[in-house]
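Chemist: All I have is the shape, not the residue letters:
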């Protein structure tokens, strides 16, 4: 039986995610932005929370852990960097580790940049990537704790995943990201098609995720910092991809 994934809004613009193994009834929440919507989603499905898979220490990703832990006595798995303050952690994981949710298996990918402790969870059999605030649809996270070369390397790691990988990111930022990207690549046909799709989805109050790695490679300007036309659009022909990426991120920060 295939894994079941549920997506729902949390806080102002976070996504909440549940991934459920029908065979064992194990259910994991990817991060815990706030407890209420997660509890409601579990009750709606008739599922019991067994695990919380934490991607990084920011409050809008860990704020619901204490309440959920008290209610379900679930296992909390978090990045190995103990310098980041995440409470009630049962297990720490790093690059190359695997995490089991019932019979489901996720690979841990270290994806630092947004924060130094940031990890992503790749469920290969389900073709599902939970990447929180590293990669967004048509965007990427702000670089708060790492460096631009570090974040670029993390994005390259995710870009190298199979084309049919579904990307489940941490926030509904796609419309804003599309507006920025069109300012850099106004003639990119994949981006223009995505812009139309996003406008329709948001008009219907529907989420713009999941998206596919294949589509992000074609339309997400932050994954295209090594494309000569992107460098040229920034007046950075001949510059390194990480420098081009840094300029893109700086411009988005100011936008």
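Modeler: Received, thanks. Owing to the predicted nature of the structure, the values given are computational and were not obtained by experimental measurement. Residues are numbered from 1 along each chain as shown.
Chemist: For the rest of this, base every contact and every neighbour count on C-alpha atoms.
Modeler: Will do.
Chemist: What segments of the stretch 151-255 of the chain are helices?
Modeler: Listed in chain order, the helices of the stretch 151-255 of the chain (DSSP state H, counting those that start in this stretch) span residues 174-184, 189-203, 213-219, 228-233, 241-254.
Chemist: Need the winner for burial among these.
Modeler: helix 213-219 (a mean of 20; mean count of other CA atoms under 10 Å).
Chemist: what's the distance between the residue nearest to residue 124 when sequence neighbours are not counted and residue 28?
Modeler: Spatially, and ignoring its direct neighbours in sequence, residue 124 is nearest to residue 106 (6.9 Å; CA to CA, 6 or more residues apart in numbering). Remark: distance between residue 106 and residue 28 (CA to CA, to the nearest Å) = 11 Å.
Chemist: now swap in residue 8 and tell me
Modeler: As judged by CA to CA, residue 8 and residue 28 stand 14 Å apart.
Chemist: the more surrounded of those two?
Modeler: When neighbours are counted by other CA atoms under 10 Å, residue 28 comes out ahead of the other of residue 8 and residue 28, with 24 against 14.
Chemist: also this one, for the comparison:
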């Protein structure tokens, strides 16, 4: 049985995400940008979180760590390379580490670029990956701590996932990314069609995620 996902907005443009394994009843929070929207999502779903899966150390991804840990007595998991910068961290992971949410296998993929220790979390049985600020819909993260070749290698890793893999990233940047993509790939008909859909979604105040690896391969200029 695939995991259930609740996506919602935090701060100004961050996505918050709960991932729930219905068989075991366990729930993971993917990053913790802001306490109040996360608590509202927990109340709305009735799910009780058991861990936070942290992708990287930036404050807009870890701000609610300590408050949520105190409230729910959950464990906080994050990249070994950034453990000193992640509040409340209990367990560290690196490329190739394996975690479980109930019986659901979670594979850790090192995806440095945006930060030096950034990781993504891949749920192969449910065909979903959480890429935070490495791979965005129609874009990629800014390079704060690494050189472009490092980010390029991380994007290649993610691009190699099965094309049907659903991608949840860290921010609602898709409309701006689409407008940029059209300036560098103006003859791409798939991109033009997708940009029109994105314009309509944002005009209706609807999220543009998830995307898929297949869709990114055909329209994201950083994967082409």
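Modeler: All right, it came through fine. Given the structure is predicted, the values throughout are model-derived calculations rather than measurements.
Chemist: which stretch among the helices of the stretch 151-255 of the first structure comes nearest residue 158 of the first structure?
Modeler: Among the helices of the stretch 151-255 of the first structure, helix 213-219 comes nearest to residue 158 of the first structure, with 8.1 Å by CA to CA.
Chemist: ok so, going back, of all the helices of the stretch 151-255 of the first structure, which one is nearest residue 86 of the first structure?
Modeler: helix 241-254 (26.7 Å).
Chemist: follow-up on the earlier one: export the helices of the stretch 151-255 of the first structure as JSON lines, with columns for distance to residue 146 of the first structure.
Modeler: What follows is the helices of the stretch 151-255 of the first structure, written out as JSON lines (distance: least, CA to CA, whole Å):
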{"stretch": "helix 174-184", "distance to residue 146 of the first structure": "21"}
{"stretch": "helix 189-203", "distance to residue 146 of the first structure": "28"}
{"stretch": "helix 213-219", "distance to residue 146 of the first structure": "23"}
{"stretch": "helix 228-233", "distance to residue 146 of the first structure": "22"}
{"stretch": "helix 241-254", "distance to residue 146 of the first structure": "12"}
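Chemist: so which of those helices gets nearest residue 3 of the first structure?
Modeler: helix 213-219 (19.6 Å).
Chemist: From the contact counts, what lies against that closest one?
Modeler: With contacts defined as 3 or more CA pairs under 8 Å, 6 or more residues apart in numbering; DSSP states H and E, the secondary structure elements packing on helix 213-219 of the first structure are helix 189-203.
Chemist: now the angle between helix 174-184 and the helix it packs on, please.
Modeler: Between helix 189-203 of the first structure and helix 174-184, the angle comes out at 150 degrees (axes from the mean of the first three to the mean of the last three CA atoms, to 10 degrees).
Chemist: Give me the contact list for helix 189-203 of the first structure.
Modeler: Around helix 189-203 of the first structure, the neighbours that count as contacts under CA atoms under 8 Å, 6 or more residues apart in numbering are 174-175, 178, 181-182, 185-186, 207-208, 215, 218-220.
Chemist: Same check on stretch 89-96 of the second structure?
Modeler: Applying CA under 8 Å, 6+ apart, the contact partners of stretch 89-96 of the second structure are 75-81, 83, 107-110, 119.
Chemist: what do you get if the cut-off is 7 Å, keeping everything else the same?
Modeler: Applying CA atoms under 7 Å, 6 or more residues apart in numbering, the set of residues contacting stretch 89-96 of the second structure from outside is 75-80, 83, 107-110.
Chemist: Show me what counts as buried in that stretch.
Modeler: Going by neighbour count (16 or more other CA atoms under 10 Å), the buried part of stretch 89-96 of the second structure is 89, 92-95.
Chemist: now it: which residue numbers in the first structure?
Modeler: Mapped onto the first structure using TM-score structural alignment, stretch 89-96 of the second structure covers residues 89-96.
Chemist: about what we covered before: format the buried residues of stretch 89-96 of the second structure as JSON lines; extra columns: secondary structure and distance to residue 22 of the second structure.
Modeler: Output for the buried residues of stretch 89-96 of the second structure, formatted as JSON lines (DSSP: H, G, I helix; E, B strand; the rest coil; distance: CA to CA, whole Å):
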{"residue": "89", "secondary structure": "coil", "distance to residue 22 of the second structure": "25"}
{"residue": "92", "secondary structure": "strand", "distance to residue 22 of the second structure": "25"}
{"residue": "93", "secondary structure": "strand", "distance to residue 22 of the second structure": "24"}
{"residue": "94", "secondary structure": "coil", "distance to residue 22 of the second structure": "27"}
{"residue": "95", "secondary structure": "coil", "distance to residue 22 of the second structure": "27"}
